[in-house]
Every structure is written in C-alpha cells, then in structure tokens.
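Asker: Provided below for reference: sequence and predicted model.
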Amino acid sequence: MDASVTLMGVKGGPAIRPGSNMPTSILLRMGGKTILVDAGLGVTRGICDQGVTLTDIDMIFITHLHSDHYLELGPFFHTAWVAGLARKIPVIAPAGLAEYWHGFLSSMQYDIDLRITDEGRCDLESLAKLQTLKEGVIHSHDGLKVTAMRNIHPPIAESYALRFEASGKSVVLSGDTAFMDGMIEFADCADLLVHEAMLLPGVEALCARMTNGDERLRAHILRSHTSAEDVGRIARNARVKHLALNHFVPDGDPDFKESHWENAVRENWDGPLTLGKDSITLVL
C-alpha cells in the first residue's frame, strides 16, 4: 500500500468561523500503521470521513499542548471506546498531557462508570498508553522510524517537529514553529515536508479585527510561527521533493486568497507545492 498523508485540519489556532478550515490534525498511513498526529477540534469526524474506523488508529502523536492540537483527544478516545476500542493506543506527547487526560476522565466519570456497569464496557482510562515525547528516535519497529526534534514555539518549550520514515519514503511535519535553521537538516531530502505558515499582511489584518486579545497576540504569532517566504526557503535548502502548507495563519480571510500564499512561497521555492485544505490526501 502506498504511503499517504491526509491533512484533516489545516487552520492555525483554535477558533473556527464560517468559511474557515478546522484546527490541526493529520492522518498518516505509513509502514503498515495508521497514525494520528494532533487532535484538534473535529478530528474524530475527520478520521471517519477518511473511511478509517476509529478503532484502527495505531499510534497518536501530540506535537505540543496548545488547544488546537489536543482539544478533542479525550472525545476521540471516548467515541472510539463506545465504538468498540478494547486495546491500548500509544499516545506520545509532551509531559503535561496526563493532567488533561485525567481531567477529561473526571469530567465524564458519571457516563464512563454508567457504561461500564450498564453496558459491560472495558476500562477507558487504560486505553490511552501515555508516553513522553522527547527529542531523538522515539519509535523504530516493524520498518517504521519516527524521530522528533524540538522546534521553536514560545512560550511553549516542549514543542516538536516529527520525521516519519518507512519503505524508503520520508515525511516531515514541522509542528508549530518559528523559522529555524535546524528544520533544513531535519527535513533533508524528505519526500514530503508539511510546514506551518503565516502570511505577514494577514497577521496584521487578523489582529486588527480581534475583539478579545491585545498586542500580546500579535507578538505571539510573529515570534512563534514561520512566514510563507521562509517556508519556501526551508524547502529549497532542504531539497525536499514536495512541500505542503498547513496551519495557516490567518485562515478563512476572504481578503487573502491562494495566490497570496503561493506568491509568498514562490519567492524561494519553485518545486511541487500543495496549499493544504481540510481532507486533502497526498500520496507518496
């Protein structure tokens, strides 16, 4: 079977509005595994829309603890559980996810206990096999290798890019990150680089319309994300075979069209380019 990457949610940030895409989640099918990376709002429906049964997810990676990357992890597990999940799924995430998981379980305790006693369900808590995400090779088994690199996403220190390799193919996911030279080496000669991107004029427009934030939001975006121009530079210098953009900042603004994104990336990149959209699948 060909390796593939499905961008189930490509919006940067947790808010959704009419016309926007959904927050971040990515489905990889590589090395005989079905892998979920990040679990933003809508991820459970997104998996099903790809014809994948929730109980068939083999591994889950959470790149960092911003809500648009793990808000729906608990509801995913609960929904998979009532759909028949009875085996543990490894969840590799930065330290701190356990507090969210136990908080979710606590918030749903009445329903969980009821379904165990009334329906004979197995224990839900044990189905998420939490493991701490750290730099280096974090999985190397059955022909699939996964490597993590700490990226730059202040104020969060535990934030990671991931590289997946199987059957001679390689996929690099930048995670949320500011520009960093280390991404060039990390993505060297990858078959596909999926990189977050911001459009600088769009950031200014986004912040001008914000009703419940202040100058700190603008400062955060500019210091924690990568301009589309710099994404093109990374792809060029890393000699990747295909570049795809995701985690768009802004997303859903009618004043900024695909041509604006493409023109910015094309300042430094003339290779194959995909502007991500929800549910788009890229086959390696």
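Answerer: Ah, there it is. Note that the structure is predicted; figures quoted are calculated from it, not measured.
Asker: rest of the way, CA atoms for contacts and neighbours
Answerer: Will do.
Asker: where exactly do the helices run in the stretch 51-200 of the chain?
Answerer: Using DSSP state H, counting those that start in this stretch, the helices of the stretch 51-200 of the chain run over 73-82, 97-107, 109-119, 182-186, 200-209.
Asker: Tell me which of the ones you listed is the most buried.
Answerer: Most buried of the helices of the stretch 51-200 of the chain, by mean neighbour count (mean count of other CA atoms under 10 Å): helix 73-82, with a mean of 19.
Asker: How far does it sit from its chain's centre?
Answerer: Mean-position distance between helix 73-82 and its chain equals 18 Å (CA atoms, centre = their mean, to the nearest Å).
Asker: do the same with stretch 257-270
Answerer: 22 Å.
Asker: Which residues are in contact with residue 10?
Answerer: Counting by CA atoms under 8 Å, 6 or more residues apart in numbering, residue 10 touches 21, 22, 23, 24, 25, 246, 247, 248, 276, 277, 278.
Asker: my read: the fifth one touches residue 7, true?
Answerer: Going back to what we said before, that points to residue 25. Yes: using CA atoms under 8 Å, residue 25 is in contact with residue 7, at 6.5 Å.
Asker: ok, structure two:
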Amino acid sequence: MHHTQVTLLGTKGGPAIRPGTRMPTSLLIQMDGMTVLVDAGLGVSRALCDAGMALTDLDAILITHLHSDHYLELGPLLHTAWTAGLNTPIAIYGPEGLTQYWDSFLQAMSFDIELRLRDEGRPALAPLAQIHVLNTGDMALGSLQVKVMRNTHPPIIDSFALRIEGQEHSVVLSGDTAPMEEMVSFAQGADLLVHEAMLSAGIDALCARVGNGDDRLRLHLERSHTPAAEAGRIAKDAGVARLALNHLVPCDDPDFTEAHWQEETRCTWDGPLFIGTDGMTISL
C-alpha cells in the first residue's frame, strides 16, 4: 500500500539542540510510489526509522541549502543505510559544494569503509550517492515533477524552494527564506504549503540566550527568515489548502508555546494549520 503523505521528521530551526528540544530539519514526502527525503539535519536516520521507513527504501534526497542543520547527517545517513544493506544508488540533488562534503566524509571514514569492504564484502559506498547540482527550473524525479525556485536566505545564494507535484497532489516547501512575493505564485493552489516560520515575539529571548555579544544573529534572523504572520499571508494569497509551519525559530523556549504560534499565524490565515512537531504526519 502506497502512502500519500508528508512527515515532518525534524522541525527545529537552527543546528543547536538541548535536552527536550526538537531536532533540526528533515522532511519525508511519500507520493505516487516515490519516497523522497528533503534535507538531512541531525537526527534524520533515527527519525526515518521512527516513521517506519527503512533507510534502504529512499528513492531520492534533496538538500535545499548548505546550512549544517539541513545536511549535517547526510553522510552518516548514507553510511548507515549502506551498513543496513543499501546496494543501489540514490539520486541526490543539492547545491554546489555537496560533492565536496561527500568526498570529505568518505575520506574521514576511509578506515571503516575500507575495512567493511574487505571484511564484510559490502559493495562500494562512494558510487551509491549519485550527486547532482540542484538548479532552478523543472526536473523529473521518478514519477514526480519538481519545480525549483531560488529563495531569499542571505548570505547564502544557492538556497531553494521546492514544488513537488504528483498525479493528484502538490506540496510546496519554502526552504529557509525571508518573505517572498514570488512564493505566492510558486505555491498557488498547492494541497500543502510547508513554510518556515519565526515567532516574532521570541527573537529577543533567543538572542539573549545565545549571547553572541553583538547583533549579527538578530540581523541574520530578521533578513533571512519569515515571521509566522507573513507565512500565513503567503498561504492565504496563494490559495493553498493547508499550511504547516516548519523550521520553527524559536521552538525550545518554554515561555513560547503552540498557542503563541497559533495566535500570530491566525492574524493572516484561517485555514487548516499545522504547527510542526517532530514525527508529525500530514496526509494528502
């Protein structure tokens, strides 16, 4: 039986974790018989298993940009899948630089990899990752069509939003981005928009807790991410059926609860709303 659903595997914005917090970004799309992982933040291997997904059953992996909370565990995921029996290549699409990451991971793990090749008779690991450069435009991914749009996530230039379309359903993933009017047309009429979100009232507390000593973190957040109310407005203007907030900033401050996210987003969006939590599955 084929599922048609999106599973939010990791929903935390940013790379740091603390006791009791959500895990960084990763998301699973199951549609038209395809199983596609989008981003591979810390904890993705465990999250896939917890979602009932064999690591050897992934059809493709898409990496939206090269911030560590989106690809830190890509190498360990592939290595772990390999030790679990992966023996066919996986198509991987990501920005320029992803090949360098993979080559460096293989070098760092060369003792273990070479040992397992000799001692356990495993297939070569390196060719199992078929890495392609992700660019704007349209591409086929098995039975799915993927539209790729560059989003606004300075200082990174190669950062992308994705629209994944099957025969009957469409899902749009904003990626990490500041509010974009182009997202309205990109997401027009989608069954589900998964949009990153920042809780405006929580930014002061977040910056105080991190304590970097200057205002660079605040400036990054304000120019590179989307307030929840703006995510709601984009969803409304795009006429999407449902909105899920993902890559939540902040999501580990006990002073800010789901009620705060609901309150800010409901200023602009009155449709079905999901405040992302790790392991949340949204049926299409």
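Answerer: All right, it came through fine. These numbers come from a predicted model, not from an experiment.
Asker: taking the contacts of residue 10 of structure 1 one by one, which sit in helices?
Answerer: Counting by DSSP state H, the contacts of residue 10 of structure 1 place none of their members in helices.
Asker: Filter the residues you listed by whether they're kept in structure 2.
Answerer: Contacts conserved in structure 2 for the contacts of residue 10 of structure 1, counting by both residues aligned by TM-score structural alignment, their matches' CA atoms under 8 Å: 21, 22, 23, 24, 25, 246, 247, 248, 276, 277, 278.
Asker: The third one and residue 132 of structure 1: what is the separation?
Answerer: Think residue 23 of structure 1. Distance of residue 23 of structure 1 to residue 132 of structure 1, computed by CA to CA, to the nearest Å: 23 Å.
Asker: Could you check which of those two is surrounded by more residues?
Answerer: Neighbours were counted for residue 23 of structure 1 and for residue 132 using other CA atoms under 10 Å; residue 23 has more, 30 against 15.
Asker: coming back round to it: neighbour count winner among residue 25 and residue 7 of structure 1?
Answerer: Taking neighbours as other CA under 10 Å, residue 25 of structure 1 and residue 7 compare with residue 25 leading, 31 against 25.
Asker: Now do the same contact list for that one.
Answerer: Contacts of residue 25 of structure 1 (CA under 8 Å, 6+ apart): 7, 8, 9, 10, 36, 37, 38, 39, 40, 43, 69.
Asker: Alignment lookup: it to structure 2.
Answerer: With TM-score structural alignment as the criterion, residue 25 of structure 1 lines up with residue 26 in structure 2.
Asker: before we move on, back to that, any chance of CSV for the contacts of residue 25 of structure 1, columns secondary structure?
Answerer: Putting the contacts of residue 25 of structure 1 into CSV (DSSP: H, G, I helix; E, B strand; the rest coil) gives the following:
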residue, secondary structure
7, strand
8, strand
9, strand
10, coil
36, strand
37, strand
38, coil
39, coil
40, coil
43, helix
69, helix
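Asker: now, which of these sits nearest residue 260 of structure 1?
Answerer: Nearest to residue 260 of structure 1, judged by CA to CA, of the contacts of residue 25 of structure 1 is residue 10 at 16.6 Å.
Asker: mind checking what the closest one lines up with in structure 2?
Answerer: So, by TM-score structural alignment, residue 10 of structure 1 is matched to residue 11.
Asker: Grab the nearest non-local neighbour of that match.
Answerer: Residue nearest to residue 11 of structure 2 in three dimensions, not counting chain neighbours: residue 247, with 4.8 Å by CA to CA, 6 or more residues apart in numbering.
Asker: Equivalent analysis for residue 30 of structure 1, please.
Answerer: residue 3 (4.9 Å).
Asker: Hmm, the one you found is touching residue 29, no?
Answerer: Yes: between residue 3 of structure 1 and residue 29 there is a contact under CA under 8 Å: 5.5 Å.
Asker: can you map out the strands along the stretch 101-250 of structure 2?
Answerer: For the stretch 101-250 of structure 2, applying DSSP state E, counting those that start in this stretch gives strands covering 129-133, 137-141, 144-150, 160-165, 170-173, 192-198, 243-249.
Asker: and of those strands, who's closest to residue 209 of structure 2?
Answerer: Using CA to CA, these put strand 243-249 closest to residue 209 of structure 2, at 13.0 Å.
Asker: tell me what the helix or strand following the closest one is packed against?
Answerer: Remark: after strand 243-249 of structure 2, the chain's next helix or strand is helix 258-265, criterion DSSP states H and E. On a contact count with 3 or more CA pairs under 8 Å, 6 or more residues apart in numbering; DSSP states H and E, helix 258-265 of structure 2 meets helix 228-238, strand 273-275.
Asker: All set, thanks.
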